Structure formats: C-alpha cells, structure tokens
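1. Need a 3D model of the following:
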Amino acid sequence: MFQPDSECLPEAQLRALQLQRLQAMLERQWAQVPAYRARFEAAGVTPGDLRRLEDLRHFPFTRKSDLRDHYPLGLCAAPRASLRRIHASSGTSGKPTVVAYDDHDLNIFAEVVARSLYAAGARPGMTFHNAYGYGLFTGGLGTHAGAERLGLCTVPVSGGATERQLDLLLDLQPDVIACTPSYALVLAEGLARRGVRPGDLQLRYAVLGAEPWAEKTRQAVQERLHVQATNIYGLSEIIGPGVSNEDVREQSGSYIWEDHFYPEIVHPDTGEVLPDGEWGVLVLSSMTRSALPLLRYWTGDITRLLPGDNTTGRSVRRMAAIQGRSDDLIILRGVNVYPTQLEAVLLRLGQISPHYHVTLTRTGLLDDLTLQLECDVPSAALRDEVQRQVKAQVGVTIRCELCAPGTLPRSEGGKLRRVTDLRGER
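-> As a prediction, the model looks like this:
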C-alpha cells in the first residue's frame, strides 16, 4: 500500500498515465479557471494541443506572483463550498500565497506523505515526533495526516518550545522525528547539554525538509541524534511536504511521486526544458489536485532529475539535493554563490559549528560578504583558514567573523533565514 504499483510502472506506462492526467488537468483549468483560460489563449494554446508530453513546453508557467495576483482563491477550480482546508504562506513580501484543498486533495496529501514516510523508514506502529509547525504552514498538518495514514502514533509537538521538545523525546522515546535540518541540530545541542549521548534515545529515523541542506549536515544530524536522515521535499503551492522523499536505504536523491506530480527542469533564464541530468529550475504540475491544480509551477529550486534505482524497484525519477533557489542566488562580484555552498565548506572543517549567517553589504561599487560562524575557540588561524577554503572551493573572497557558541540565530522549527542583504540600504 505504501509503495504502490504506480511507483514501479514501466516507463512507457508511467508516461502514458502522466499524459492522460495532464490532459484532464488542462481541461479542468480551461473550463473552470478563467485566469488559466486567458493565459492559454494569450499563449495560443488549448488543452487539445497537448498530444504528447513534449507539447507541455508550449504552455505557460505558473509563478508565485500569479497566486498573489489572483488572491485569495482566483486560481481555484472547485466551488468554495467544496473546500475543506486553507493554507497560506507567511506573506513576507506582499500578500500571502493562499492554497486550497478539497476532500480529494486532502486524501492525496495524506497518501503522498505516507509514501514519503515509508520510504524514510517509518513503519506502522512506530511513534512519530512531529516538530513541523502547525497552522497555516503546510508542514505540521500535512505530515500529521500522512503519519496517521501510515499507522504511526503521532505526537503533534509543532515547532518551538525546545525544552519541552527535549522532555518529550526523552519521555516518549519516539522512533521517528520530522523537522527542519537546522532544528534537528538545535535539538541535538540541547540533548548534549543535558548529558544525553547519541544512541541513548530510541530515535531511528529523521525526516528533514523545508530548507536546503548539505550532505555534511546529514552526517552531523546522524552522528548527533544516532538516526538515519532522509530529505522530504514539497511546497504548499503543489501540495505541501510529500512531493518527493529519499529512500532510507540509499539516501541518494528524492523519489518524485510522478503519478501525482509531473516534473520538468528548465533553464533559469530562458525557461527552455532541459534533459534529465542537467541542472536547472524545477517546474512541477500538480496533475491530480482538484481544488487548486497548478500547471508548470516555477518552484525556483535548483536541482536535476536522475533515473530511478533498481534496488528499490521504483521507476519514478529522483531529484538531486536542492543546490539553492534561483531567487536565493548571491551574485558576488560576478560569481554565483548559494548559501548551501558556504555551509558545505564550514561542515568540512570539523571543529566548526554548522550554525552560520551571511550578511551582504556594499562599499562603493563593490559587494562584500561577511560570514559569521560559531566556534569554541576563536583564533586568527581558524578565521584565515575559513576564508582560504571559501576562496578555494567557492571562488569568492569573503570576510569571516568568529562568534561564541549559541550567539547566532537558531531555528525554532520553521525555516531559518541564513542571509541578510543590506546592499540596497544606505
């Protein structure tokens, strides 16, 4: 049930299913969403023009701005009376992004999260510590429903209140935890302060997502919490967490549940569809959603598509670890830099904490990057080594500041803001 036949279809059958579901999605948008019909007409296409999967490239992208332009529910394809849940982004820039679910969508949401948790190692009867935030953010309620669908005993802890989280981890001894990777490290620090050693807990699996993270972060989480950690990927516009997940046996790329979500990789500047294996922006179509089916949604996440792995029996494709977001790209004196590249450098230097912050400033016409990081024993030699390693591995000159442990911002269960850009301020 939790690794269904649709994950293992021969490629020709999977592509035929995707074409059928995309065609039905386009018909629904044409008939029931005036904004999509207008977009199709402006692009000179109709649903009947999708005869092959390759024809999808002729249809327009959907972007976050489209959801804001049609705020709150202008892209819905279902009547208001049939909606059963509303989620929304935090709205840090302009109006929030509102997404709607009907009964059908909530059923799919629970199904794909259950499949993701199963791939992560969770099994019916285990106890699940859910430290994703509940509320308008999709993480908490989404993973909760999937965990219950899988048959887990779910502890709805939500985010924050770290000391209470630590008490529950010690008292309830869950098998599985879900949270952001940065918060997993916060919990590991808290346990260490209490004298809890790796392996003292019953925890076996960590399902981490909602922010990009490096392979060295995985290693740090696994060593400090004594778990096997996998990446769960999703975004509220498509459905929430559960679009894809790594298999715990491989930990090598997240399987996309392609029977529900059709992936494309496109060039970040031109929008040209790129072949599997090339890096670009991930674009997703939510083929089976009924309340809010989005066509070719521009996620902004930089990744690439990889083939399935015969060891799991899955034929659906995997997505590589997110390299960064196209809108999080730092262009520093002509060099492209993603925060995850800096994180990878820091984690290679074993004596340095994975907690860091980046501040961008401008002196005259030149941009400057200050990298703040924590370490137990600050020294000029260590500072110089960080600057040298970043220059050698990333290709940019930075200024490094060493801070005392515990002084940089910590995640409280939500996404952690790693970059402050002051270049536009005077």
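2. drop to CA atoms for contacts and neighbour counts, all remaining ones
-> OK.
3. out of everything not next to it in sequence, what's closest to L22?
-> With sequence-adjacent residues excluded and distances taken as C-alpha to C-alpha, 6 or more residues apart in numbering, L22 is closest to M287, at 5.5 Å.
4. how about this one, so we can line them up?
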Amino acid sequence: MIYDVDLETLPREDLEALQLSRLKSLVGRVHANVGFYRQKFDEMGVKPSDIRSLSDLKLLPFTEKQDLRNHYPFGLFAVPKENVVRIHASSGTTGKSTVVGYTHRDVRNWARLMARCFVASGASALDIIHNAYGYGLFTGGLGAHYGAEELGAIIVPVSGGGTKRQVMLLKDFGPTVICSTPSYALVLHEAALEAGVRIKDLPLRIGIFGAEPWTEEMRRDIEEKMGITAIDIYGLSEIMGPGVGIECCVAQKGLHIMEDHFLVEIIDPDTLEVLPPGEVGELVITTLTKEAQPLIRYRTRDITKLDITPCRCGRTFARVHRMMGRSDDMLIIRGVNVFPSQIESILLETEGVAPHYLLVVKREGNLDTLEVQVEVDEKLFSDEIKNLQRTELKIVKNIKDYLGVTAQVKLVEPRSIQRSEGKAKRILDLRKQA
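-> Prediction:
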C-alpha cells in the first residue's frame, strides 16, 4: 500500500511542474517576509521573477546552519509569531541552538509525511509502534509520534533512556515496529539478552532507524540479531525533522525523498557546483511547503548521491544513497579523508568484533594519528593472545588497504565503550586540546 498514491507515483514531468509552482511561491514569500533572504537576493542581484524553471534554483543563495544561529531565535520566521504553534531546537555541539518553528499546516504536513514513511517501511494502522526517539526539543520523538497517530497505529511514547524498562515493555506490550537510533537498537539487544529476553522471539518485525550514520554492515548485524527488517529514515531538524526521506521495504535501496515537499540537489562541497545524478557530493534541500521557517538551498553537510530512476515499489520520488558521512565530521589523517562510516564497514566485516567503537585522533609532534578502539565479543576476548593480535593486525591491514591510512587498533573488552541512548559518540578528537 502507498499512502499518498497519487502524489508518490507522479510522472516526473508532473512532479517537476508541481515543484516549480511551489518554488516560485516560496521565493516570493521569503523575499517579502524574511529580511535575511531579501538581503541575500539583493546582494546577488536576484528577483523572485527570475525563477522561471527548476534549473534557476542555482541562482539562489545557499543557507547554512550558522545562518540559523546568527538569527537566533526567531529571525528566519516567515510568518508572525502568533501563527507559530510549535518550536523545536537542535542543541548542536557548538554555538547557539538552531531553532525551527512550525505552523498548524507545517505540523499537519509533517504528520502526513511521517505516516507515508511508516507505510513505506511496511507498517500499517494495525501495528504497535515503540518510539524510543527522544521527546522534547529534539524532533525525533514527536515527529514519529504524530506520524504514527496519523497512520492510525498504536504508539508507545517511551522516549529515550530507561533501557531495562524498555526491554520489559518490548516483552509485555509486544510492539511490532521500533523507532530508535541504530546504535541504541543494539544497546536494547544487549540489555534484552542480559534480562534473558530474545528480541528475535518477540512480535517485533520492523525497525526504523535514523539520527546517526550507519552502514549496510550494521544493518545486517541488527537484522540478524533482532530478527527484524531494518529501515533507514532520514531527516534533520532544520528542514522538518524525521520524514524527509525513507527507504521502502520493497527495495531497501535508497531513501525516497518526499519531493513534493522538498527540492533536493547534490553539490560539490568545494566548488558548490551542482552535480548530476549518480555523482557523490553534499545534499542540499529547499523546503517547498514550510510556512513558519522555509529554507532555501540548505546545506545539510550530508554526503550522498542522487538516483532519479523509478523504484520497483512504484514510487517515482528521487532516492538518495544511504548517507556516507558528513562533510563537516570528515577526519583528515595525514591528508587522507576518512569518514567514521568507512571504518565501521571494515570493523563489522571482521569476525569477533562488536559494533561498538571509538575513533581517537591525536597529534604527535606535527603528525596526526588515528587509534581505533573496538570491542571484541566474549568468545574472542577469552581467546588466546595470539588470536587477539591476529585480529588487530587484520583490521590495521584492512584500514590501510581500503582507506590508505595507517591506524593503530586497540581491541577492548566487551561493554567497555560507553553506550549512548541517543546518537552514538564515535569520535574523540584530542587535537583540539593539544
């Protein structure tokens, strides 16, 4: 079943006509109502009437996260505050929060898009959805919550934390769908085993995982351990929250972007030139229907590629490849670009290691060094020293062969790397403290 069948299967020509109509309306609104954009347009010599085709999008300015911080808290609102009914904020790691506002229509659209996502994942109104995304200013919890209610499913708003209690609820309530970060799903799996519960034996059948990068190897690990179908979902607070894109359960080959609401581009993050489908670059999103806080050409910093071929599920919306990393959390080790997800792929292909790791970057003299700390499973931990050493050397060799960088590898005992109930902390960069 497709939730919005008429929209999700629009012929490309009709979809692009709808996008152009909405883009023209958007440009007029932000020029009239948002001083930041009006100034940007004027500086670039662009008028709303200059947008005559989708290709004219390249005439418009980019928006970056720092722009939201510079206009904290409400400087990018395109409607009066009395029209805003919801505010979310992303804490971020540096500087002020990025604040996002929503009108009634924005919240309604968000709920419908999340309902679409649930249907694409294989869920329906007959499901019980265990929502372990955090509630509050973070968009994950309430985004999934409203989408589940729009779908007509039962929602269990457990939020993050309280892992032992979550295991009990998974056992007692029998949910069939779980929403969480992929790393927290593995935390729940470990906690369930400690409590004598096999998640594989529970009714759970679908996991909808997002909010952090993860790999195909981690997907296979989760699916095998938990006995579920693991679906990748994409969103970001600045654009809306979860529900910008999701994999379908039919193909599980790329995230369907909700293109009637979001116009996507892939750019070269260095030259800022637009790249054709199939080329790897940074994802840029323009919100076509947001009322309270529309954004034009928002640089997500997420690295991916675009596929506009129709999917065998019947949806015609463009797909983006699973996020390969971020242009702003990329590590540069002695001139080599390294993404944590690349290291993760190598680790998860190594027998005897667990999907919990920490990348420690240091500066020794004038050289950067990378240490990969990774947990081993119980069997390998209790094995002979020579087998542990053999595993370390294998990982060192694979990292060197695949990524061209020399890393130190440190195998650590099971459950020694700190767990997170939200986004997993994968990088400890000590260069900033040197």
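5. surely S180 of structure 2 meets L188?
-> No: S180 of structure 2 lies out of contact with L188 (C-alpha atoms under 8 Å); the separation is 10.0 Å.
6. More neighbours: which of these two?
-> A direct count of neighbours by other C-alpha atoms under 10 Å for S180 of structure 2 and L188 places S180 higher, at 26 against 20.
7. what's the mean distance for the longest strand seen in structure 1 versus structure 2?
-> Using DSSP state E, we find that the single longest strand of structure 1 is strand 352-363. Superposing on structure 2 and averaging over aligned pairs (mean C-alpha distance after the TM-score superposition for structure 1), strand 352-363 of structure 1 comes out at 0.4 Å.
8. Could you give me the buried positions within that strand?
-> When burial is assessed from 16 or more other C-alpha atoms under 10 Å, strand 352-363 of structure 1 yields the following buried residues: 352-361.
9. so where in structure 1 does stretch 213-223 of structure 2 end up aligned?
-> Counting by TM-score structural alignment, stretch 213-223 of structure 2 pairs with residues 212-222 of structure 1.
10. which other residues reach that stretch?
-> 181, 184-185, 188, 227-230, 321-324, 340, 343-344, 347-348, 354 (C-alpha atoms under 8 Å, 6 or more residues apart in numbering).
11. Show me the helices in the stretch 1-150 of structure 2, by range?
-> 5-8, 12-33, 35-44, 65-70, 104-121, 139-151 (DSSP state H, counting those that start in this stretch).
12. Is it correct that P181 of structure 1 is in contact with T230?
-> No: the criterion here is C-alpha under 8 Å, and P181 of structure 1 misses it with T230 at 9.9 Å.
13. between these two, what contacts are shared?
-> 208, 218.
14. before we move on, the earlier item: of the helices of the stretch 1-150 of structure 2, which is nearest E413 of structure 2?
-> Evaluated over those, closeness to E413 of structure 2 peaks at helix 139-151, with 32.0 Å, by C-alpha to C-alpha.
15. Have a look at how far, on average, the closest one is from structure 1.
-> Mean for helix 139-151 of structure 2 is 0.3 Å (mean C-alpha distance after the TM-score superposition for structure 1).
16. neighbouring contacts of that helix?
-> Against helix 139-151 of structure 2 from outside (C-alpha under 8 Å, 6+ apart): 88-89, 110-115, 118, 124-125, 129, 131-136, 154-155, 157, 159, 179, 211, 237, 240-243.
17. Which of these fall within strands?
-> Among the contacts of helix 139-151 of structure 2, the members that lie in strands (by DSSP E) are 88-89, 129, 131, 154-155, 179, 241-243.
18. Quick one: list the elements packing against the longest strand of structure 1.
-> When contacts are defined as 3 or more C-alpha pairs under 8 Å, 6 or more residues apart in numbering; DSSP states H and E, strand 352-363 of structure 1 packs onto helix 339-348, strand 366-375, strand 419-421.
19. can you list the residues that contact the last one?
-> If I follow you right, that is strand 419-421 of structure 1. 339, 357-361.
20. can I get the residues you listed in a markdown table with distance to E278 of structure 1?
-> Shown next, in a markdown table, are the contacts of strand 419-421 of structure 1 (distance: C-alpha to C-alpha, whole Å):
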| residue | distance to E278 of structure 1 |
| --- | --- |
| P339 | 20 |
| H357 | 30 |
| V358 | 28 |
| T359 | 30 |
| L360 | 29 |
| T361 | 32 |
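21. Q23 of structure 1: which of these is nearest?
-> P339 (38.4 Å).
22. what lines up against the closest one once you look at structure 2?
-> Residue pairing (TM-score structural alignment): P339 of structure 1 is matched to P340 of structure 2.
23. so that match touches R426, yeah?
-> Yes: using C-alpha under 8 Å, P340 of structure 2 is in contact with R426, at 7.2 Å.
24. Quickly list what's touching both of the two.
-> Joint contacts of P340 of structure 2 and R426 (C-alpha under 8 Å, 6+ apart) are L359.
25. Looking at these two, which has the bigger crowd around it?
-> Neighbour totals were compared for P340 of structure 2 and R426, and P340 leads with 21 against 16 (other C-alpha under 10 Å).
26. mind listing what the more buried one touches?
-> 325, 330-331, 359, 426-427.
27. could those residues go into a markdown table alongside distance to F317 of structure 2?
-> Output for the contacts of P340 of structure 2, formatted as a markdown table (distance: C-alpha to C-alpha, whole Å):
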| residue | distance to F317 of structure 2 |
| --- | --- |
| G325 | 22 |
| M330 | 29 |
| L331 | 32 |
| L359 | 36 |
| R426 | 32 |
| I427 | 34 |
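28. Check these and tell me the two furthest apart.
-> Largest separation among the contacts of P340 of structure 2 by C-alpha to C-alpha: G325 and L359, giving 14.4 Å.
29. in which helix or strand would I find the aligned partner of S285 of structure 1 in structure 2?
-> Applying TM-score structural alignment, one finds that S285 of structure 1 aligns to T286 in structure 2. Element membership for T286 of structure 2 (DSSP states H and E) is strand 281-287.
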